[in-house]
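> show me the folded form of this:
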Amino acid sequence: MTDRAEHKQSALWENIKVIIQALLLATIIRTVLFQPFTIPSGSMMPTLLVGDYIFVNKFAYGYSKYSLPFSPDLFSGRILASEPERGDVVVFRFPPNPDIDYIKRLVGLPGDRIQVIEGVLHVNGKPVPRVQDGTFTSDYRQDPGSNVPVFRETLDNGVTYDTLDQSPISRGDNTQEFIVPEGHYFMMGDNRDNSLDSRFDVGFVPAENLIGRASVIFFSLGNDTSFREIWKWPANMRWDRLFKGVE
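This next block holds a predicted model:
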């Protein structure tokens, strides 16, 4: 074998090793630290919009089998577990079908009593204070409407965020009282009249199903623009949302 052929073979092998190392590093980062997600629906408007791309902090709550690619059944429960806080925006596996990822706001901790009365969230018998905070209109084709009333809620731990209240008589505006079981959480979307959450078929979310806490918006495209439509990016990029923290 000539020196030239040996050099080509060596360069090829070095390139393969770099690619393998990069893939391993990306897998480790995705598994252990941060995982990208895209927002497919308007259930978390106005906090998260359709077309937002976010990083989820997987270290925040520790790890379960759902933290791993393909969710292998290697162990149960969570390791290096940390308790989420009321008000966190959480990505989790849908309890009736753990192959599906959901994102909602955590409003109920284990032992909490949660109820919605005339559109007002109540935690342990106390209404969560809220004040009107303008209106919201989405650039998403299946938006909740124009000039939807926005209400800013403030939880007892100081976490504050905006919610939408399109109708005062939607089916989620008056609920039974839910008592959150040990090891479970109660989730609600910020778009209160257009969110399938723990008030409905999601039910209580087991701690094992938590993937992580939504951390930052790293990319955002409006007007139903597909990520593949690169030529539309300049006109439809939501520049003001890039690298915005999720609150």
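
> make it CA atoms for all contacts and neighbour counts henceforth
Will do.

> which residues touch the longest strand belonging to the chain?
Looking across the chain with DSSP state E, the single longest strand is strand 210-220. Strand 210-220 is contacted from outside by 51-61, 63-64, 66-67, 88-93, 237-239, 241-246, using Cα atoms under 8 Å, 6 or more residues apart in numbering.

> please name the nearest non-neighbouring residue to the most centrally placed residue in the chain.
By Cα atoms, centre = their mean, the chain has its centre lying nearest to Ile103, at 3.4 Å. Excluding its sequence neighbours, the residue lying closest to Ile103 (Cα to Cα, 6 or more residues apart in numbering) is Val91, at 4.4 Å.

> and the biggest helix by length in the chain, what does it pack onto?
Within the chain, and with DSSP state H defining each element, the longest helix by residue count is helix 3-28. Applying 3 or more Cα pairs under 8 Å, 6 or more residues apart in numbering; DSSP states H and E, one finds that helix 3-28 contacts no other helix or strand.

> between strand 210-220 and the following helix or strand past it, find me the angle.
Next along the chain after helix 3-28, taking DSSP states H and E as the criterion, comes strand 34-38. Counting by axes from the mean of the first three to the mean of the last three Cα atoms, to 10 degrees, strand 34-38 lies at 60 degrees to strand 210-220.

> the inter-axis angle of strand 34-38 versus helix 3-28?
80 degrees.

> and the residue lying closest to Val120 once chain neighbours are set aside, how far from Arg113?
Using Cα to Cα, 6+ apart and skipping residues adjacent in sequence, the residue nearest Val120 is Pro127, 6.5 Å away. Using Cα to Cα, to the nearest Å, Pro127 is found at 11 Å from Arg113.

> how about this one, so we can line them up?
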Amino acid sequence: MVWFETILVVLTLLTGAIWLADKLFLARRRAQRSELLAEEPVLVDYSKAFFPVLALVLVLRSFVAEPYKIPSASMMPNLLIGDFILVNKFSYGLRLPINNAKFVPLGEPKRGDVVVFKPPHDPENNWIKRVIGLPGDTVAFRGNTLYLNGQEVRYQPMGTYNGRGIPYGSNGVDLLMEDLPGRQHLVYEDMNRVSGEGEWTVPAGHYFVMGDNRDNSEDSRLWPVQHFLPEENLRGKAFLIWLNCEGWFCKDGFNASRIGTAIN
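Below is the predicted model of the structure:
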């Protein structure tokens, strides 16, 4: 969230400035006074203690990997409510915290990548979906079937989904293997809830994203005003589940089998 990044940046700069000012000026003045008066002020002491920690967290979170918790069922069956994931922050270029401006281009999303981003109609929050359409692609969704550039995407039936616990709220829904060009992944299909039908052509510098829970996902098909994700709104590529914890303080369960699962 923007507010957390802002607080982290402000605290890092503030503690760093206090530490630097003390090192360059204040410490010398104290050294010229009596031993009692030369004691390090509490504010300086805390700044020197917290600055390295805050700086390390800021660098890791902004340029290496950022944690994110799955808040909804829109990416089931691959990502469940309560999954804690890591997002690669350099796959699509290094970006500044707060304003998300790219300053080092390193790569672009590929079809099938699971990405975290700020949707154009909700820029204060991070969402997660799968990249379906690249710039220039024509994407169509009709009768629960996906079409890319006029070609029907193939599906292989994988039976019905049966899980346990709160994140597995779609028992009995058809489970399919979707064969995106270059990437296979599981999706849900509920023929009783077909929604988001239409056809769209992805403009330059934008992407078309969809949830794997195709009939229960607020994605590019349903977004107001514009249906496409601007490149500058990307936050990173989801790559690993490091924890699954249901409810506050894991009161509803802990699923150890999810730990270390790669996100395909």
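
> rewinding a little: out of the contacts of strand 210-220 of structure 1, which are buried?
Listed as buried from the contacts of strand 210-220 of structure 1 are 51-61, 63-64, 66-67, 88-93, 237-238, 241-243, 246; burial here means 16 or more other Cα atoms under 10 Å.

> in strands only, show me those residues.
Those of those lying in strands (DSSP E): Asp52, Tyr53, Ile54, Phe55, Val56, Asn57, Val89, Val90, Val91, Phe92, Arg93.

> so what's the equivalent of the fifth one over in structure 2 closest to, chain neighbours aside?
With TM-score structural alignment defining the correspondence, Val56 of structure 1 maps onto Val87 in structure 2. Among residues not flanking Val87 of structure 2 along the chain, Ala238 sits closest, at 4.3 Å (Cα to Cα, 6+ apart).

> Glu178 of structure 2 too?
Spatial nearest neighbour of Glu178 of structure 2, chain neighbours left out: Tyr155 (4.8 Å); criterion: Cα to Cα, 6+ apart.

> now that neighbour, what's its secondary structure?
strand (DSSP: H, G, I helix; E, B strand; the rest coil).

> can I assume it is in contact with Leu180?
No: with contact defined as Cα atoms under 8 Å, Tyr155 of structure 2 does not reach Leu180; the gap is 9.1 Å.

> element containing the nearest residue to Phe50 of structure 2 once chain neighbours are set aside, please.
Distances taken as Cα to Cα, 6+ apart place Thr15 nearest to Phe50 of structure 2, at 7.1 Å, with adjacent residues excluded. In this assignment (DSSP H and E), Thr15 of structure 2 forms part of helix 2-21.

> helices and strands around the next helix or strand after that helix, which ones?
Following helix 2-21 of structure 2 in sequence order, the next helix or strand is helix 27-31 (DSSP H and E). Applying 3+ Cα pairs under 8 Å, 6+ apart, one finds that helix 27-31 of structure 2 contacts no other helix or strand.

> on that earlier part again, the residue nearest to Val87 of structure 2 maps to what in structure 1?
Per TM-score structural alignment, Ala238 of structure 2 is aligned with Ala214.

> roughly how far does its match sit from Pro96 of structure 1?
Distance from Ala214 of structure 1 to Pro96 of structure 1, by Cα to Cα: 22 Å.

> more neighbours, the two?
Neighbour count, other Cα atoms under 10 Å: between Ala214 of structure 1 and Pro96, Ala214 has more, with 26 against 11.

> returning to what we had before: how about the residue nearest to Glu178 of structure 2, what's its match in structure 1?
Mapped onto structure 1 by TM-score structural alignment, Tyr155 of structure 2 lines up with Arg130.

> same deal with Asn255 of structure 2?
So, by TM-score structural alignment, Asn255 of structure 2 is matched to Arg238.

> its match reaches Lys244, doesn't it?
No: the criterion here is Cα under 8 Å, and Arg238 of structure 1 misses it with Lys244 at 10.9 Å.

> show me where the stretch 101-250 of structure 2 has strands.
102-104, 114-117, 127-133, 138-142, 145-148, 151-152, 154-160, 174-180, 183-189, 198-201, 206-210, 229-230, 234-246 (DSSP state E, counting those that start in this stretch).

> possible to save these as JSON lines with distance to Ser217 of structure 2?
Conversion of the strands of the stretch 101-250 of structure 2 to JSON lines gives the following (distance: least, Cα to Cα, whole Å):
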{"stretch": "strand 102-104", "distance to Ser217 of structure 2": "28"}
{"stretch": "strand 114-117", "distance to Ser217 of structure 2": "14"}
{"stretch": "strand 127-133", "distance to Ser217 of structure 2": "9"}
{"stretch": "strand 138-142", "distance to Ser217 of structure 2": "13"}
{"stretch": "strand 145-148", "distance to Ser217 of structure 2": "15"}
{"stretch": "strand 151-152", "distance to Ser217 of structure 2": "21"}
{"stretch": "strand 154-160", "distance to Ser217 of structure 2": "19"}
{"stretch": "strand 174-180", "distance to Ser217 of structure 2": "16"}
{"stretch": "strand 183-189", "distance to Ser217 of structure 2": "11"}
{"stretch": "strand 198-201", "distance to Ser217 of structure 2": "15"}
{"stretch": "strand 206-210", "distance to Ser217 of structure 2": "7"}
{"stretch": "strand 229-230", "distance to Ser217 of structure 2": "15"}
{"stretch": "strand 234-246", "distance to Ser217 of structure 2": "18"}
